[in-house]
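Chemist: Give the three-dimensional model of this entry:
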Amino acid sequence: MRRAAIACVLVFAALPVAAQVQGVMLDAPVAIPDFILSDEAGQIFSDADLADQWTLIMFGFNSCPDVCPFTLGNLEAAIAETALRVRPDNVPQVVFVSVDPARDAKTVTDYAQFFHPDFRGVTGARDQIDTLIEATDSFYRLMPPDPSGYYTVQHSSSVSVIGPDGQLRAKLQPPFDPGLTAEFLARLQITYRKELLQ
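Modeler: Predicted structure coming up:
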C-alpha cells in the first residue's frame, strides 16, 4: 500500500485480543480506478457506486472456512454500532468481493446477505477484480487443486475504507471490536470533513 503514504497507525486495544481494532489512515488518499463488477443477478457495481458515500470493501470467497465469515460477522456488528455514531447517510455500505468467480458468481450476493440484508456481494472478470485488488493494496492467490479438483484461496483479511470522494482512505485489520471500529470510522469521517473545509 504505498508504504510511505501511511501517516499513522491508530490502534485501539482492550484487554482480550478479540477486542481491538487496528485502523491505518493513509497520509495521501489513493484514487480507485475504473472497474466493473456485478452481483449474482447481474446488477452492476462499479467505481461510480463509490461516489458520495462511505464504503467498506473486503475480498474473499464463499467457501472460506474462517476469515470471511468472521470478518463479515464483525462488520455486521460494527455497522450497527457505527449507525449510533454517524448520520444515517454516512453509515458505510459493505461490499464483499469474491475473488473466486468460477465458483461464486451465482451465490455471492446470497452469501454476503446472510450476514446482513444490506451487504452487497459482487464478483466479475479476473482483470476487473485485479484492478480493485491492486488499487487497495490487497492480495489473493488461487491455490493448486487437489486430486479431486478442489482448491482453496489465500487472500488478505484487511477491509478497505473508501471515502465519498471515491478514494481509499484507510484500512481495517481484524480482529476488531465493533464499538472501537465504529469509533475509528466516526473519527475518520470527522477528519475527512475537516479536510473538505481546508
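Chemist: can we go C-alpha only for contacts and neighbour counts from here?
Modeler: Fine.
Chemist: Not counting the longest strand seen in the chain itself, show me its contacts.
Modeler: Secondary structure assigned by DSSP state E gives strand 20-31 as the longest strand of the chain. For strand 20-31, the surrounding residues in contact (CA atoms under 8 Å, 6 or more residues apart in numbering) are 5-14, 135, 166-177, 180-181, 184, 188.
Chemist: One more, please, to line up against the first structure:
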Amino acid sequence: MKLSWIIAAIILASAGAWAAIQFSQPKELQLQTSFEFPTPQAIAPFSLTDQHGKAFTNDDLSGKWSLFFIGYTSCPDVCPTTMGKLTAAYPSLSEHADLQVIFLSVDPQRDSTDTLLNYANFFNPEFVAVTAEHKQLYPITRSLGFVYAMVGDGEDYQVDHSASFALVSPNGEKVAVIKPKSDTPGKLPQIKNSALIHDVHALIAKYEKG
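Modeler: Reported below is the predicted structural model:
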C-alpha cells in the first residue's frame, strides 16, 4: 500500500513539473502575415535625409517603434496604395505605442526633399519620408531585408522593389518582416490592414512584456 502511494506521489510530482515547464515557456506568437526573427537583428549604420532636409540616422530609431517600407513617389500603383492603407491603419497601429511610419525612397534622382515633403503631406504629415544616394541606400535596404532595382532607360524608368514591411524595435533592431500574403490561389498577394494591425500589436506586446 505504501509503495502505491509513493508511486502516485512521484507521478503527481512529475506531472506538476511538466506543467510548470510548459507554462513557463513563452508561447509562439500566432502571426497572420509576418515572420518574427528568433533574435532581433542589428541594422547597419545609415545616414539619410528626411522630407524636411534633416539628417535621419540610427539614433532616430531609438525609443520608438518604426515601420519601414521602400518605394518611390513616381510609383504608379503599389506605393500610393500602400501609403493609403497605412494612413488608414496608422491610428490603430500607434494606439498602444509610439510608432513612426518610414517611407524609404530608393529613387533619389527624382525624389527631392520637396517631392518627399509633398508626398508625405498628401497621405499623412506624421509619416517620415527619407532618401539618400544609392551608396547610402544599399546598406540600410539590405539590412532591412529589402531589395530594389532600376528598370528601363530615360526619364520614365521604374523601380522594382520589395513590397514587405520591416518592424524595428525601440532598440533600433529589426524584429519582424511583414509580408504580402494571398489567401486565394491566383490572387495578387497583399498585406491586409487587419492582419498588419494584429501582428504589430502582438509583436509590441510581446516585446514590452520582456
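Chemist: May I have the TM-score of the superposed chains?
Modeler: The TM-score (TM-score structural alignment, normalised by the length of the first structure) is 0.81; 173 aligned residues with a CA RMSD of 1.8 Å.
Chemist: Among the contacts of strand 20-31 of the first structure, name the buried ones.
Modeler: With neighbours counted by 16 or more other CA atoms under 10 Å, those contain buried members at 12, 135, 166-177, 180-181, 184, 188.
Chemist: can you give me the helices in the second structure?
Modeler: Per DSSP state H, the second structure carries helices over the ranges 2-24, 78-93, 113-123, 134-144, 193-209.
Chemist: To Phe165 of the second structure, which of those lies closest?
Modeler: helix 134-144 (8.7 Å; CA to CA).
Chemist: once aligned to the first structure, how far is that closest one on average?
Modeler: Its aligned residues in the first structure lie a mean 0.9 Å from helix 134-144 of the second structure after superposition (mean CA distance after the TM-score superposition for the first structure).
Chemist: what angle do that helix and strand 34-42 make?
Modeler: Counting by axes from the mean of the first three to the mean of the last three CA atoms, to 10 degrees, helix 134-144 of the second structure points 120 degrees away from the direction of strand 34-42.
Chemist: how about helix 134-144 of the second structure, aligned to which bit of the first structure?
Modeler: Here helix 134-144 of the second structure aligns to the first structure at residues 126-136, judged by TM-score structural alignment.
Chemist: What lies in contact with the matching stretch?
Modeler: 1, 30-33, 35-37, 97, 99, 123, 139, 160, 168.
Chemist: Among these, which are located in strands?
Modeler: Judged by DSSP E, those include 30-31, 36-37, 97, 160, 168 as members of strands.
Chemist: List buried residues within those.
Modeler: 30, 36-37, 97, 160, 168.
Chemist: want to try JSON lines for those, with distance to Ser63 of the first structure as columns?
Modeler: Output for those, formatted as JSON lines (distance: CA to CA, whole Å):
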{"residue": "Val30", "distance to Ser63 of the first structure": "30"}
{"residue": "Ile36", "distance to Ser63 of the first structure": "23"}
{"residue": "Leu37", "distance to Ser63 of the first structure": "20"}
{"residue": "Val97", "distance to Ser63 of the first structure": "13"}
{"residue": "Ser160", "distance to Ser63 of the first structure": "21"}
{"residue": "Leu168", "distance to Ser63 of the first structure": "27"}
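Chemist: Kindly indicate which of the residues you listed lies nearest Arg103 of the first structure.
Modeler: Nearest member of those to Arg103 of the first structure, counting by CA to CA, is Val97, at 12.9 Å.
Chemist: Looking at the contacts of stretch 126-136 of the first structure, spot the one nearest Phe61 of the first structure.
Modeler: Val99 (6.0 Å).
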